[in-house]
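Participant: fold the stuff below for me.
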Amino acid sequence: NTIATVQAIQKQWPTTQITWITGKLEAQLLAAIEGVEVIVFDKKAGLDGYKALWKQLKGREFDALLHMQYAIRASVATLGIKAKYKLGFSSDRSQDFQTLFTSVKVPSPQSLHVADGLMAFAHQIGILNTELDWALSYSTQDQEWAESHVSCDKPNLLIVPGASKAYKNWNAEGYIDVIHHARAQGWNVILAGSPAQVELDLADAIQSRLEEPCLNLVGQSSILQMLALIDKVDMVIAP
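Facilitator: As a prediction, this is how the structure comes out:
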């Protein structure tokens, strides 16, 4: 969703230098877009992570900082970043006291979709075309990896059962019912996801209850391989 916002800015202002601060895992996905400086912030390093980030940005000032994360750790990170304007969510959408860390509040769009909420940041700084559109690329090796894991004679259903936070997840029994139904309709079912323990555990719970386990790729792909896999399947179900 954030990629669509960044690429909308690039289309209107192709010479604008864009710096994206993100975590280690998320940085893998940003290799799929061009023209963006990626700075990795180690969220698990505590105070040392903040110091390393601020040291890397020392002496730099940005025209605008788009603070598009609710998390308090992201807000703390902005304290050491110089910018003429720091844009954040308006009070009706803000969480974790984010409004205290920003100087410009971005009005909320009528749509409740996350992508529209993020695109509002681009509109606020003057981007005229804010239609949702994005382009991502991956290597031939990623494509070949994905092709080796899909069925050639059945439609492929990719299920990403787990989110990073367990409270967002459906239960294993619900996914099992979906898998049984899909297989009855002739679909090949694949499980995929990150190596986060909550996702591994949910995938194991699903597999253990199936007479015929699915191909389980949870924790076994890079982000770009996952991107290629999503391209190659016919349907995706994810939280």
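
Participant: could you use CA atoms for every contact and neighbour count after this?
Facilitator: Fine.

Participant: what does stretch 83-91 rub up against?
Facilitator: Applying C-alpha atoms under 8 Å, 6 or more residues apart in numbering, the external contacts of stretch 83-91 come out as 61-68, 94, 98-99, 101-108, 121.

Participant: do I have it right that residue 12 meets residue 127?
Facilitator: Yes. Residue 12 is within contact range of residue 127, at 6.7 Å (criterion: C-alpha atoms under 8 Å).

Participant: more neighbours, these two?
Facilitator: Higher neighbour count among residue 12 and residue 127: residue 127, with 18 against 13, using other C-alpha atoms under 10 Å.

Participant: isn't that one right up against residue 10?
Facilitator: No. Using C-alpha under 8 Å as the test, residue 127 is too far from residue 10 to be in contact (9.6 Å).

Participant: I'd like the next helix or strand past the lengthiest strand in the chain.
Facilitator: Ranked by residue count under DSSP state E, the longest strand found in the chain is strand 82-89. As assigned by DSSP states H and E, the chain's next helix or strand after strand 82-89 is strand 104-106.

Participant: now the second one, please; I'll put the structures next to each other:
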Amino acid sequence: MRPSTTPPLPPVKLDRIGIVMMSAVGDAVHVMPVIHALKAYAPHSRITWVLQPGPATLVRGHPLVDDIVLFDRSKGWRGFLETRAALASREFDVVLGLQVYFKAGLITGFTHAPVKLGFDRERARDANWLFTTHRIAPHAGQHVQGQYFEFLDALGVPHGAPQWTLGPWNDDERQWQREFLAQFERPIAPIVVATSKAAKDWMPERWAEVCHLLWHEYGLQPVLVGGRSPRELAAESVILKAAPAAYSALGSGLRKLSAILDGAALALSPDTGPLHLAVALRTPVISLLGYTNPKRVGPYDYAHDLMIDAYGDPSENYPVDMTYREGRVERITVADVAAKLARWRAVYAADRLQLLASRGLTVG
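Facilitator: A predicted model of the protein is given here:
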């Protein structure tokens, strides 16, 4: 039985589907299982996704995404006008408003569809519900991935475990991946050195200590990954000075980052998009969470035993909500990460290294 929506949802055709989820890379990763489920249920459907240029580089060429409309927020109001013009000639049967901020509401308002499905009023921040015609039923807090699946439930679209299509998609990208890995004599362990918000970052001095552990105790090559923002470059400088065995691949771009994570023995990351990329690629990932709620944005269905939860106090059963907690990431110690490294070696290492070898992703 289809879950009730407010107002009641009429029968919806799924020939032309629009998706509004524009910004965060992690959220873009969580949208992909929704697209997989939609295409499995309605393989004839044409899916158009409104995205900002950053995550669009990851999605472009995806075999299940038929059309991308860019929204360039850096252009100010001109960006909104350009997106409105691009959407003016596109008609949809249904638009899924998966993002709950005002800017996303404006973009949803630009779309042409009899059904614009969004979050219920309690979860639709910035009056986002004003831009939708129908809203999914209220629901207790849950992981972001589960929230997106609520849209499928409302449409009567079945879904099981999430499915992703990621990693190198063409011969050139696979060749780049092989050449990148071949320069090392050890399996690689990418480290995401910083995020978009300083409160989520771990201290670079501690990352440097972890680099020593990876190199000397685990026979792994630390590889620094991420962008080239001032904070990331500052972290890179500290880490490379204290741990010269580390290698920096900052600024590789999302597609190459995906290839790096896909070929890694292990990844390490705070709460940011590459963490969810690693989960989707089924690369074991040690995740460090303290500022954001792990029950809402932690690894969805993989490597939970490698997650370090500094968000809650010992034995605290905190709710699933969007409350941020300052100063919690600093609680994570090098010893905490070392314990997860030992867990990785005991549970994941052998199978992961065997899988990489079977795929021809060997080093030097």
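
Participant: the second structure: matching residues for the longest strand of the first structure?
Facilitator: Here strand 82-89 of the first structure aligns to the second structure at residues 112-119, judged by TM-score structural alignment.

Participant: quick one on the thing from earlier: select only the buried ones of the contacts of stretch 83-91 of the first structure in PyMOL?
Facilitator: With 16 or more other C-alpha atoms under 10 Å as the criterion, this PyMOL line picks the buried residues out of the contacts of stretch 83-91 of the first structure:
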select buried, resi 65+66+67+68+94+98+99+101+102+104+105+106+107+108+121
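
Participant: how about residue 17 of the first structure, what does it touch?
Facilitator: Taking C-alpha under 8 Å, 6+ apart, we find residue 17 of the first structure in contact with 35-37.

Participant: between the residues you listed, which sits nearest residue 215 of the first structure?
Facilitator: Distance to residue 215 of the first structure across these (C-alpha to C-alpha) is lowest for residue 36, with 34.9 Å.

Participant: is it true that the closest one touches residue 18?
Facilitator: Yes. Contact criterion C-alpha under 8 Å: residue 36 of the first structure and residue 18 qualify, at 5.3 Å.

Participant: neighbours around residue 78 of the second structure, how many?
Facilitator: Neighbour number of residue 78 of the second structure under other C-alpha under 10 Å is 13.

Participant: aligned to residue 73 of the first structure, what sits in the second structure?
Facilitator: By TM-score structural alignment, residue 73 of the first structure lines up with residue 103.

Participant: which stretches of the stretch 51-200 of the second structure form helices?
Facilitator: Applying DSSP state H, counting those that start in this stretch to the stretch 51-200 of the second structure gives helices spanning 53-59, 77-88, 102-110, 144-155, 171-182.

Participant: any chance of these in TSV, with distance to residue 199 of the second structure too?
Facilitator: As requested, these are exported to TSV (distance: least, C-alpha to C-alpha, whole Å):
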stretch	distance to residue 199 of the second structure
helix 53-59	22
helix 77-88	29
helix 102-110	24
helix 144-155	20
helix 171-182	32
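
Participant: tell me which of those lies nearest to residue 254 of the second structure.
Facilitator: Closest to residue 254 of the second structure of the helices of the stretch 51-200 of the second structure is helix 53-59 (C-alpha to C-alpha; 5.8 Å).

Participant: in the first structure, what stretch matches that closest one?
Facilitator: For helix 53-59 of the second structure, the aligned range in the first structure is residues 24-30, judged by TM-score structural alignment.

Participant: and whichever residue in the second structure pairs up with residue 238 of the first structure, helix, strand or coil?
Facilitator: Matched by TM-score structural alignment, residue 238 of the first structure corresponds to residue 269 in the second structure. Counting by DSSP: H, G, I helix; E, B strand; the rest coil, the backbone at residue 269 of the second structure sits in strand.

Participant: number of nearby residues for residue 269 of the second structure?
Facilitator: For residue 269 of the second structure, the count of nearby residues is 25 (other C-alpha under 10 Å).

Participant: pretty sure it contacts residue 287?
Facilitator: Yes. In this structure, residue 269 of the second structure is within contact of residue 287 by C-alpha under 8 Å, at 5.0 Å.

Participant: give me the common contacts of the two.
Facilitator: Contacts common to residue 269 of the second structure and residue 287, judged by C-alpha under 8 Å, 6+ apart, are residue 275.

Participant: returning to what we had before: how far away from the center of its chain is the match of helix 53-59 of the second structure?
Facilitator: Taking C-alpha atoms, centre = their mean, to the nearest Å, the mean C-alpha location of stretch 24-30 of the first structure is offset from the chain mean by 9 Å.

Participant: now stretch 30-50 of the first structure
Facilitator: In terms of C-alpha atoms, centre = their mean, the centre of stretch 30-50 of the first structure is found 13 Å from the chain centre.
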